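> no FASTA, just this:
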C-alpha cells in the first residue's frame, strides 16, 4: 500500500473522575460534537466495552472481591476491550472516547493494594497492547457534590441493600474523598497527559464541553501515544 494512502491512527481520549462528576455526560456530548463534524468516532467504557468485559463489569460493580482479585479482573476485562474494540477502531482511524481507563484502575483498585500505583502501571505495560491515551480529562468536582448527584440519580434506591446499585456509588463521603484525592495526585503527576477541568455546583455541561473541545482541537494530528 502506498504510504500516502495509509489510514492515520485515530486519537484515544479518556475521561476520568469520581462517580457523579459528569464525565459520562461529557463523553456523550464530545461524541455528538465529533459526529457533527464528520469525524469517525467510537465511544466505549470501562470496565466493559465488549460482551465478555461487560459480564466482568457486572461482577465488579455488584460483588465484593478481594483487592487483588478485583485488580486482575479489571485487567482481564481491559485486555479483551483493547484487543477486540479499542485498537481496531484506532487503527481504522476512529477517535475513541473511553469513559474511564487506566487512571481509574490506579485509583479505585491500586489504592487498596500496597504499592498499588506502581503495580497497576507495571501490569498494564507487561500484559496490555502498548497503548495509552493521547489526552485524559479529569473532571474535578468536590466529593460532597458528586455524592449528592449520585444520590439524586439513584433516588430512593440509594442503599447497599438494593442489589441493582453499583457498590462504588453507595460508599461514604470519606471514600469519595479518597478517590478524588487519588485522581488529583495523578493529575498533578502527569500534567502533560491529564487535563483538569474544575466543576462546581453552578457549572453546566456546556462550559466543560468547550474546554474539552479546545484541547481536542489542539491535539497533534496522527498517532495515538504508545507506552
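Noted; the coordinates are in hand. Quick caveat: nothing in here was measured; it's all calculated off a predicted structure. Numbering: from 1, shown residues only.
> drop to CA atoms for contacts and neighbour counts, all remaining ones
Noted.
> ok so residue 39 is a helix residue?
No. Assignment of residue 39 by DSSP: H, G, I helix; E, B strand; the rest coil gives coil, placing it outside any helix.
> now for it: which residues touch it?
94-95 (Cα atoms under 8 Å, 6 or more residues apart in numbering).
> for residue 180, give me its contacts.
Going by Cα under 8 Å, 6+ apart, residue 180 touches 17-18, 140, 142-143.
> helices - which of these land there?
Among the contacts of residue 180, the members found in helices (DSSP state H) are residue 143.
> ranking by neighbours, what's the top pick from the contacts of residue 180?
Neighbour counts for the contacts of residue 180 (other Cα atoms under 10 Å) peak at residue 18, which has 29 neighbours.
> that one against residue 182, yeah?
No. The criterion here is Cα atoms under 8 Å, and residue 18 misses it with residue 182 at 9.7 Å.
> tell me the one of the contacts of residue 180 nearest residue 149?
Checking the contacts of residue 180 against residue 149 by Cα to Cα gives residue 143 as the nearest, at 9.9 Å.
> the closest one and residue 114, how far apart?
Going from residue 143 to residue 114 by Cα to Cα, to the nearest Å gives 24 Å.
> let's bring in a second model and compare:
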C-alpha cells in the first residue's frame, strides 16, 4: 500500500475531449508490486511542468488523521469490519480535508488508491460483506467517485517477485498469492461494473511500455 463542497465535475463519467485538465479526480489501482507509483510520479511531473494545479495524495492516508489510521490498518491485527470502518473513517476525512476542496478550486487530484481498493482488498481479498461496504461507500462518499481510474493489472506471481527484495512487507503485502488472486478478481469485477470509468493497463511489461500505454489511454480519453 503506497503514498500522501460542490463538485466541479460529475462523480462519474469520462471528461469531454475539449475540456481543460481542471477539477478532475484520477485514481490509480492495482495490487502491491504492480508499479503504480512510478507512473503516478511521471504524470505528476508532466502535469506540474505544464502549469497545472496538481494534488498528489494516497489511501489509506492523505491527511494527518487518515495517516494515523493507515498505520493501524497496515500493521495491527484486526477483524475485517474494524479494518473497513477505519479505512472509511480515514476516507471521510480525506474527502473533506483534501479531495473535495481541491476539486472545488479546479485542481487535478492524483490519488494512489481509493474506494476500489477497499472492495478489492477488504471485500474480495478478505471476504468481507460487499453489501456493508456498499453502504459505507454511500454514507462516506455521497456519490463521489474518481472521474477516471487506471487499474494496473499484473499477475500476482509477477508482483510478488517484484516485491521480494523491495522492503519489509506490511500486513497486506505479506499475504499469500491466493489472497492477491482474489484481490485481482475484485478489481476485475469493479472494472466490469463500471467500464466507462476504468482503464485497464497491462502492467506485466517494461516500465517504458507501461508508460506508453498510460499516455495513449489517457490521450484517447481527452486527458
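Sure thing, it's come through. Model, not experiment: these values are computed from the prediction.
> rewinding a little: tabulate the contacts of residue 180 of structure 1 (CSV), appending distance to residue 40 of structure 1.
Shown next, in CSV, are the contacts of residue 180 of structure 1 (distance: Cα to Cα, whole Å):
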residue, distance to residue 40 of structure 1
17, 25
18, 28
140, 28
142, 34
143, 34
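> how many other residues sit next to the equivalent of residue 121 of structure 1 over in structure 2?
Alignment note (TM-score structural alignment): residue 121 of structure 1 maps to residue 134 of structure 2. Around residue 134 of structure 2 there are 14 other residues, counting by other Cα under 10 Å.
> and if you look at residue 182 of structure 1?
Residues lying near residue 182 of structure 1 (other Cα under 10 Å) number 21.
> ok, now how distant is residue 56 of structure 1 from residue 78 of structure 1?
For residue 56 of structure 1, the distance to residue 78 of structure 1 - Cα to Cα - is 10 Å.
> sorry, slip of the keys, the one I care about is residue 10 of structure 1.
According to Cα to Cα, residue 10 of structure 1 and residue 78 of structure 1 sit 19 Å apart.
> kindly report the same for residue 173 of structure 1.
Distance, residue 173 of structure 1 to residue 78 of structure 1, using Cα to Cα: 28 Å.
> these two - which one has more neighbours?
Just comparing residue 173 of structure 1 and residue 78: by other Cα under 10 Å the higher neighbour count belongs to residue 78, 26 against 15.
> can you tell me what that one aligns to in structure 2?
Using TM-score structural alignment, the partner of residue 78 of structure 1 in structure 2 is residue 91.
> how about the nearest residue to the counterpart of residue 101 of structure 1 in structure 2, chain neighbours excluded?
In structure 2, the residue matched to residue 101 of structure 1 (TM-score structural alignment) is residue 114. Leaving out its chain neighbours, the residue that sits closest to residue 114 of structure 2 by Cα to Cα, 6 or more residues apart in numbering is residue 59, at 5.9 Å.
> that neighbour touches residue 111, doesn't it?
Yes. Taking contacts as Cα under 8 Å, residue 59 of structure 2 lies within contact range of residue 111: 7.2 Å.
> before we move on, back to that, burial count for the match of residue 101 of structure 1?
By other Cα under 10 Å, the residues close to residue 114 of structure 2 number 21.
> so who does it touch?
Applying Cα under 8 Å, 6+ apart to residue 114 of structure 2 gives the contacts 27-29, 58-60.
> now it: how far from residue 152 of structure 2?
Residue 114 of structure 2 sits at a distance of 14 Å from residue 152 of structure 2 (criterion: Cα to Cα).
> residues shared between the contacts of these two?
Common contacts of residue 114 of structure 2 and residue 152 (Cα under 8 Å, 6+ apart): 28-29.
> which residues touch the most centrally placed residue in structure 2?
The residue lying closest to the centre of structure 2 (Cα atoms, centre = their mean) is residue 113, at 1.8 Å. Residue 113 of structure 2 makes contact with 27-30, 58-60, according to Cα under 8 Å, 6+ apart.
> scan structure 1 for its longest helix.
In structure 1, taking DSSP H as the definition, the longest helix is helix 173-189.
> structure 1: which residue goes with residue 145 of structure 2?
Residue 145 of structure 2 maps onto residue 132 in structure 1, by TM-score structural alignment.
> you'd agree that match is in a strand?
No. With three-state DSSP as the criterion, residue 132 of structure 1 is coil rather than part of a strand.
> about what we covered before: which ones among the contacts of residue 113 of structure 2 are found in strands?
Members of the contacts of residue 113 of structure 2 lying in strands (criterion: DSSP state E): 27-29, 58.
> pick out the most distant pair among those.
Farthest pair in those, by Cα to Cα: 29 and 58, 10.7 Å.
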